[in-house]
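Visitor: model this:
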Amino acid sequence: MKLCVIGAGYVGLVSGVCFAALGNTVVCVDQNEDKIHQLRAGGVPIYEPGLKALIKDNVEQGRLSFTTDTAASVEAAEIVILAVGTPSLPGGEANLSYIEEAACEVADAMNGYKIIVTKSTVPVGTNERIQNWIASRTNYPFGVASVPEFLREGSAVIDTLQPDRIIIGASDPHVSTVLTTLHEPLTTNIVTTNIRSAEMIKYASNAFLATKISFINEIANICEKVGADVTRVAHGMGLDQRIGSSFLSAGIGYGGSCFPKDTQALIQIAGNVDYEFKLLKSVVEVNQGQRFNVIRKLKEALGDLEGATIGIWGLAFKPNTDDVRDAPALDIMQSLLEAGAQIRAYDPIATANFRRLLDSSEVTWADSAREAAEGCDALCLLTEWEEFGDIGLGELNELMKYPIMIDGRNVYSEEQIRQSPFAYYSVGRPQMNNLDVDRYQSVVNP
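Guide: Predicted structure coming up:
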């Protein structure tokens, strides 16, 4: 099939490339000329394992191209996929201005029947608005559909090519049949429904996953007070097939471009129909507070943070991505700077993006994990990059001024810590002090 994907951001680019890999002819459209130039030159504007090689292969096969010309791309396509951003407005609701702009551009370029598919995450009822926007600008027939994406950054290519399910909310049976044919090479687990239900499925799915994260973090906070180990609690819970083990890893909370935005949007959607989503409001509140436990534990270990040098491992909101949107590291580092601390920070690939959000003279941007740890009074592990766990605690002890670690992702095991000289604070596990913390308080804060 001939596809036009409008929006070469995370969702649009990955989706377009994967559709090309299935043998379709795909044109990815974006108004950012620098991005299109980069893609045409063989570069990739985002970090995603396997994506660059997949782009190269499909461009060479003639199935994939990139352009800023929306009109020509729409004219040549059978299916037009809208994958533009829907950022949050100050009140939490989704900003649909990019969707409306894209829909109007599609309408103005139509030269015959098209199927318009929305992959962007949009509030319930948005596709009806898209249908009205297009119908007001063209006399050509068209169908609309909502086919939400469920990809995870860091494994987006695999998630797209090997999805758990495909959700198709279609305006009519013909649209449903065509889109089922398009997606059948990916999975036979295809759910067809009405458009409003498809729109809601995306929000409900992300809200539930966010709820699991906040729930296990609340359990972790209780575990710290009663002497239980949340990793063992989560393992025991996850063996129950009704619960499952996914998204039961306690830590410093979720971030990124999806969960924060979608939870706030769903709260707003509920509010628009006079319903207070109390549960989801609590999920958001718990998540926001969870990241600041890092600061509390640092103060417990060091006392006053003014003048202390704190190492930061991990700036991306999760490993295997360079996405720093709503990353816990941002709030944590801002709090450290406000407390008068100096910071040595490192991330394998996200540093450049992070510096656009926070660039202070009090932050040293290290080129390696070891460099970030060197001379630090304490080290905070905020993103569970694999390379961090590969560094031995004995080596870390030699690098750091004082062996104090706040492990926000429970990377190190109890056995590893027991054999080390560290004062170790993790999430939902007993604190392990193998040094005299009071002694170090007097050294760091004379």
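
Visitor: When you work out contacts or count neighbours from here on, use the C-alpha atoms and nothing else.
Guide: OK.

Visitor: Could you measure from Ser214 over to Thr160?
Guide: Distance, Ser214 to Thr160, using CA to CA, to the nearest Å: 26 Å.

Visitor: Compare these two and say which one has the larger neighbour count.
Guide: Between Ser214 and Thr160, Ser214 has the larger neighbour count (other CA atoms under 10 Å), namely 29 against 22.

Visitor: so the more buried one touches Val283, yeah?
Guide: Yes. The pair Ser214 and Val283 passes the contact test of CA atoms under 8 Å, sitting 5.6 Å apart.

Visitor: Leu337 versus the residue nearest to Gln342 when sequence neighbours are not counted, what's the distance?
Guide: Closest residue to Gln342 apart from its sequence neighbours, by CA to CA, 6 or more residues apart in numbering: Thr309 at 4.7 Å. According to CA to CA, Thr309 and Leu337 sit 10 Å apart.

Visitor: And this one, please, so the two structures can be compared:
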Amino acid sequence: MLINKILIYIIFFPHVQNPNSSLSADGNYEVRYKSNVLIYPTGEVLWVPPAIYQSSCTIDVTYFPFDQQTCIMKFGSWTFNGDQVSLALYNNKNFVDLSDYWKSGTWDIIEVPAYLNVYEGDGNHPTETDITFYIIIRRKTLFYTVNLILPTVLISFLCVLVFYLPAEAGEKVTLGISILLSLVVFLLLVSKILPPTSLVLPLIAKYLLFTFIMNTVSILVTVVIINWNFRGPRTHRMPNWIRRAFLQYLPAILLMKRPRKTRLRWMMEMPGTSAQTYPTSYGSPAEMPKQISAIGGKQSKMEVMELSDLHHPNCKINRKVNSGAELGIGDHGRRESESSDSILLSPEASKATEAVEFIAEHLRNEDLYIQTREDWKYVAMVIDRLQLYLFFIVTTAGTIGILMDAPHIFEYVDQDRIIEIYRGK
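Guide: Below is the predicted model of the structure:
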């Protein structure tokens, strides 16, 4: 009867260990279960002890959460050199057999090559051999994209909407500070996920820092906008360069059209001098007679005043009065009335005219005050619109530039296909 293999319970084996391993998964470095050893007629000995090793691996978090890591596991003999123990890859497979691999929910296997390293010695140093396995894994990004990337991107673009709120709302700074606090929460979350290292700055931390800086700048600009929005002629005088830049040039560039002014233009065009200084048919106020012919046969003290400028430009009233026919003055008065539009006012009417002029002057000052306030508000609105465009462009460019810097962000990993390749079939 031919015996193909023999089970041996006691056999010498070289101490082939993993120099990178610190301890086994169960806390014991040695193999706890001593399985049987198979000896073939050819002299080959097969010993497959079940063991799970926990090996240290240098993690590069530069592109977290779109990072790819390369872990190295090196196996060699601690007690025998290459002349005493010859290491070789099983069945000449230059990769890790993934026949019993169970897919991970956090990492994808990309590649698992294996290399046999032979270090030729000289007269003083013997030959050394070891087998090195390179385990290249890539992080699954769905969890971090949904729970970290998308909220951060939405918050960063929410900073742009700060400049769309009107300055009178009073919620611009409140919204900016609320967004700032949200970013602080995300920064604390990232600091708990990543290992505390100062070698590199993770990609997500770069983006959060960029968004944090943009939000801080937006709050500073918002404070300036609110300050300019509530300025008035009593406290600030608008410089000419601000008037030209923010009321003439920038609105045209930003495609902004200011509503038409709604003030009483005809009132703004009224003369601002008093009634006693108006030219009359008598040349000057000093030459006015104290008594002239009365209207309707009655005598009274009258003053003459020109009112041609007090009429609305669209007024159709014929203001030329035939003084000779209606007022009963002589030929001299008739000739003077033809050269000057004049009517006669009583003292009460003169006082009423002065009151109307005072009201008109008050309305002019009030309209000027309101117009200056509106100019400052429009300047603040132009700055708001300018910052809206600038922050949208900078935020979009920063988002694309930082997130697209990851080399494997759009690469799809077919995990089933990779496992099938490395099954050793």
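
Visitor: Give me the TM-score for this pair.
Guide: After superposition, the two chains reach a TM-score (TM-score structural alignment, normalised by the length of structure 2) of 0.20; 140 aligned residues with a CA RMSD of 6.9 Å.

Visitor: Can you check which residues contact both of Thr309 and Leu337 of structure 1?
Guide: Here Thr309 of structure 1 and Leu337 have Ile343 as joint contacts, going by CA atoms under 8 Å, 6 or more residues apart in numbering.

Visitor: more neighbours, the two?
Guide: Comparing Thr309 of structure 1 with Leu337 by other CA under 10 Å, the one with more neighbours is Thr309, at 24 against 17.

Visitor: Now do the strands in the stretch 251-400 of structure 1.
Guide: Here the stretch 251-400 of structure 1 has its strands, by DSSP state E, counting those that start in this stretch, at 309-313, 342-346, 363-365, 378-381.

Visitor: Show me what the shortest one is packed against.
Guide: Other helices and strands packing on strand 363-365 of structure 1, by 3 or more CA pairs under 8 Å, 6 or more residues apart in numbering; DSSP states H and E, are strand 342-346.

Visitor: buried sites along the strand it packs on?
Guide: For strand 342-346 of structure 1, a neighbour-count test (16 or more other CA atoms under 10 Å) marks 342-346 as buried.

Visitor: Name the SS class of Cys71 of structure 2, please.
Guide: strand (DSSP: H, G, I helix; E, B strand; the rest coil).

Visitor: Roughly how far does it sit from Glu361 of structure 2?
Guide: With CA to CA as the criterion, Cys71 of structure 2 and Glu361 of structure 2 are 85 Å apart.

Visitor: okay, those two: which has more neighbours?
Guide: Glu361 (18 against 15).

Visitor: Double-check Ala21 of structure 1 against Leu54; I have them as touching.
Guide: Yes. Counting by CA under 8 Å, Ala21 of structure 1 touches Leu54, with 7.4 Å between them.

Visitor: More neighbours: which of the two?
Guide: Each of Ala21 of structure 1 and Leu54 has its neighbours counted (other CA under 10 Å); Ala21 has more, 20 against 17.

Visitor: For Leu116 of structure 2, which three-state class applies?
Guide: strand.

Visitor: a strand runs through Trp167 of structure 1, doesn't it?
Guide: Just so we're on the same page, residue 167 of structure 1 is Ile rather than Trp. Yes. Membership of Ile167 of structure 1 in a strand is supported by three-state DSSP.

Visitor: So what's the residue count around it?
Guide: Count around Ile167 of structure 1 with other CA under 10 Å applied: 24.

Visitor: What's the local residue count around Glu348 of structure 2?
Guide: 10.

Visitor: Where does it sit, in terms of helix or strand?
Guide: Taking DSSP states H and E as the criterion, Glu348 of structure 2 maps to helix 347-403.

Visitor: list the contacts for the closest residue to Ala72 of structure 1 other than its chain neighbours?
Guide: Once flanking residues are discounted, Ala72 of structure 1 sits nearest to Ala109: 7.5 Å by CA to CA, 6+ apart. Counting by CA under 8 Å, 6+ apart, Ala109 of structure 1 makes contact with 70-72, 74-75.

Visitor: Ala360 of structure 2 touches Met267, doesn't it?
Guide: Yes. Assessed by CA under 8 Å, Ala360 of structure 2 is found in contact with Met267 at 6.7 Å.

Visitor: From Cys28 of structure 1, how far off is Ala107 of structure 1?
Guide: In terms of CA to CA, Ala107 of structure 1 sits 17 Å off from Cys28 of structure 1.

Visitor: of those two, who's got more company?
Guide: Cys28 (28 against 23).

Visitor: quick one on the thing from earlier: next SSE downstream of the helix holding Glu348 of structure 2?
Guide: Next element after helix 347-403 of structure 2 (DSSP H and E): helix 415-421.

Visitor: Give the other helices and strands that that next one contacts.
Guide: So helix 415-421 of structure 2, by 3+ CA pairs under 8 Å, 6+ apart, packs with strand 107-111.

Visitor: since we're on Leu209 of structure 1, how many residues are nearby?
Guide: So Leu209 of structure 1, with other CA under 10 Å, has 16 neighbours.

Visitor: what about it, which helix or strand?
Guide: helix 195-226.

Visitor: Would you state the strands of the stretch 1-150 of structure 1 in chain order?
Guide: Under DSSP E, counting those that start in this stretch, the stretch 1-150 of structure 1 gives strands at 2-6, 25-29, 64-67, 79-82, 114-118, 142-146.

Visitor: okay, the angle between the lengthiest strand in structure 2 and strand 107-111?
Guide: Of all the segments of type strand in structure 2, defined by DSSP state E, the longest one is strand 128-139. Angle of strand 128-139 of structure 2 versus strand 107-111, following axes from the mean of the first three to the mean of the last three CA atoms, to 10 degrees, is 130 degrees.
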